[in-house]
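S.K.: this one's structure only:
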């Protein structure tokens, strides 16, 4: 019985790792789609999100079976509960990236935004992909990855502030509805990073037993 349970946990972790890879690939492809008004990349994002949602449903079903039939306790229970929460966060990342891709589809053949603003959106997309890759490493190992070295690269909050300033400044002269659509793309990408931060906290909970709500704000 214990051996079967261990196998199920390993399979669950493998599924979550694959979901992280799908989310990362989707973030990279939506960045490509934004950069080139690329419909092929846009369709790939939709397909990756569909796979993500299917895997989320499978993970949800697997965790329900584990809880119902195995009645795990202590760390095993923490593992199962954390897994479904991580799967939920990854599902949301996929949906947010898909919504950003929908704007590329809507704007095609024109780009979503002029080049100075597009550069900001692309930077946000690259950062979302990077943060998702780091989350994938944490999920695969069950531990927080080593802290990244200090960098002068802007944070997602800084990029979002720059985007807001660009849309309300002289660089942008488009209609209000277009500025709202662009702001939504930025918001979707920003929220992806918010979800990776929640995954970080869940991995810390799995590793240490400290609930996410009890972790300090600056916890990795």
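M.R.: Sure thing, it's come through. Everything numeric in this text was worked out from a predicted model, so none of it was measured.
S.K.: going forward, measure contacts between C-alpha atoms and count neighbours the same way
M.R.: Will do.
S.K.: was I right about residue 21 contacting residue 136?
M.R.: Yes. With contacts counted by C-alpha atoms under 8 Å, residue 21 reaches residue 136, the gap being 6.7 Å.
S.K.: When the two are compared, which one has more neighbours?
M.R.: residue 136 (25 against 21; other C-alpha atoms under 10 Å).
S.K.: Going by neighbour count, which residues in the helix or strand hosting that one are buried?
M.R.: Taking DSSP states H and E as the definition, residue 136 sits inside helix 115-141. For helix 115-141, the neighbour count (16 or more other C-alpha atoms under 10 Å) marks 117-118, 120-140 as buried.
S.K.: Against that first model, consider the following:
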């Protein structure tokens, strides 16, 4: 019975890792759709979003069943609780990729991004997809040091996000209000995506150590 129980726990963590891979692919595809004004890619992300929602529902159903039937304690309980919270963050990451794809679709056949900001979104896209891929590995390994290393990429996304405001507020901005609004929203989508990836990694630190890393300034992670 205990062996079967631990197999179920491993399956639960594996399903969460698969969710992270799903949302990484979604944002990678959405970013390409945004940069290339590719309607087919945007539609693919939009159409696949329901799969992420289904994956969250499956993770939660499995987690609640383990809570009800097995009454896990210690590390096992932390694993189940972390999966419930992390699945919510991963679903939100999928939603943010969806928003990027919808922005690309909304401006098609035009590109939603003026050339002056395209390099920033290309860099943010690479950074957040890397975060999601590395989060997948952290879920599998529960490597605390690997989880902590995600902070650097998140900080870089934050820097770019802040810099975008100076670009659109500059006196020589010539692309109008609509483009500025698009850039503001899109930058926020990438920034929040990165934050959710770090949140999932923190949940894995909680599983491994029993201590939830702090979220405030000066807190250790």
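M.R.: Looks like it arrived, so ask away. Everything numeric here is computed off the predicted structure, so don't read it as measured data.
S.K.: TM-score, when you put one on top of the other?
M.R.: The TM-score (TM-score structural alignment, normalised by the length of structure 1) is 0.91; 219 aligned residues with a C-alpha RMSD of 2.4 Å.
S.K.: Average separation of the helix holding residue 136 of structure 1 from the aligned part of structure 2, please.
M.R.: Following the fit onto structure 2, the mean deviation recorded for helix 115-141 of structure 1 is 1.1 Å by mean C-alpha distance after the TM-score superposition for structure 1.
S.K.: What is the subsequent helix or strand relative to that helix?
M.R.: Once the chain leaves helix 115-141 of structure 1, the next helix or strand it forms, by DSSP H and E, is helix 156-168.
S.K.: between that following helix and helix 115-141, how many degrees?
M.R.: 160 degrees (axes from the mean of the first three to the mean of the last three C-alpha atoms, to 10 degrees).
S.K.: how about helix 156-168 of structure 1: buried residues?
M.R.: Using 16+ other C-alpha under 10 Å as the test for burial, helix 156-168 of structure 1 gives 156, 159-160, 163-164, 166-167.
S.K.: check contacts around residue 176 of structure 2.
M.R.: For residue 176 of structure 2, no contacting residues are found, by C-alpha atoms under 8 Å, 6 or more residues apart in numbering.
S.K.: rerun at 10 Å
M.R.: Listed by C-alpha atoms under 10 Å, 6 or more residues apart in numbering, the contact partners of residue 176 of structure 2 are residue 168.
S.K.: Aligned to it, what sits in structure 1?
M.R.: Aligned counterpart of residue 176 of structure 2 in structure 1: residue 175 (TM-score structural alignment).
S.K.: Let me see the ranges of the helices in structure 2.
M.R.: Taking DSSP state H as the test, the helices found in structure 2 are 2-36, 39-70, 74-107, 118-141, 144-148, 150-168, 176-209.
S.K.: Switch those helices over to a markdown table; also include distance to residue 216 of structure 2.
M.R.: As requested, these are exported to a markdown table (distance: least, C-alpha to C-alpha, whole Å):
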| stretch | distance to residue 216 of structure 2 |
| --- | --- |
| helix 2-36 | 25 |
| helix 39-70 | 27 |
| helix 74-107 | 18 |
| helix 118-141 | 20 |
| helix 144-148 | 15 |
| helix 150-168 | 13 |
| helix 176-209 | 13 |
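S.K.: Nearest to residue 215 of structure 2, out of those helices?
M.R.: Checking the helices of structure 2 against residue 215 of structure 2 by C-alpha to C-alpha gives helix 176-209 as the closest, at 9.0 Å.
S.K.: Excluding chain neighbours, give the residue nearest to residue 128 of structure 1 in space.
M.R.: Computed as C-alpha to C-alpha, 6 or more residues apart in numbering, the closest residue to residue 128 of structure 1 that is not its neighbour in sequence is residue 193, at 5.6 Å.
S.K.: Against residue 218 of structure 1, how distant is that neighbour?
M.R.: Residue 193 of structure 1 is 15 Å from residue 218 of structure 1, where distance means C-alpha to C-alpha, to the nearest Å.
S.K.: So which of the two has more stuff around it?
M.R.: Ranked by neighbour count (other C-alpha under 10 Å), residue 193 of structure 1 and residue 218 place residue 193 first, with 23 against 5.
S.K.: give me every residue that touches that one.
M.R.: 93, 124-125, 127-132, 135, 156-157, 199.
S.K.: Repeat that for residue 187 of structure 2.
M.R.: Going by C-alpha under 10 Å, 6+ apart, residue 187 of structure 2 touches 100, 120-121, 124, 157-158, 160-165, 181, 193.
S.K.: Go again with 7 Å.
M.R.: residue 161 (C-alpha atoms under 7 Å, 6 or more residues apart in numbering).
S.K.: With the one 3 residues further on instead?
M.R.: In this structure, residue 190 of structure 2 makes contact with residue 124, judged by C-alpha under 7 Å, 6+ apart.
S.K.: and what of residue 105 of structure 2?
M.R.: Per C-alpha under 7 Å, 6+ apart, neighbours of residue 105 of structure 2: 39, 42.
S.K.: What lines up with it in structure 1?
M.R.: Match for residue 105 of structure 2 (TM-score structural alignment): residue 105.
S.K.: What separation do you get for its match and residue 95 of structure 1?
M.R.: Taking C-alpha to C-alpha, one finds residue 105 of structure 1 at 15 Å from residue 95 of structure 1.
S.K.: next one: residue 184 of structure 1
M.R.: 13 Å.
S.K.: So these two - more neighbours on which side?
M.R.: residue 95 (20 against 15).
S.K.: Which residue is the nearest non-sequential neighbour of that one?
M.R.: In space, residue 95 of structure 1 is closest to residue 49, 6.5 Å off (C-alpha to C-alpha, 6+ apart).
S.K.: Repeat that for residue 93 of structure 2.
M.R.: residue 193 (5.2 Å).
S.K.: Quick one: residues contacting the one you found.
M.R.: Going by C-alpha under 7 Å, 6+ apart, residue 193 of structure 2 touches 93, 96, 128.
S.K.: I figured the second one hits residue 189, correct?
M.R.: Just to be clear, that refers to residue 96 of structure 2. Yes. Using C-alpha atoms under 7 Å, residue 96 of structure 2 is in contact with residue 189, at 5.6 Å.
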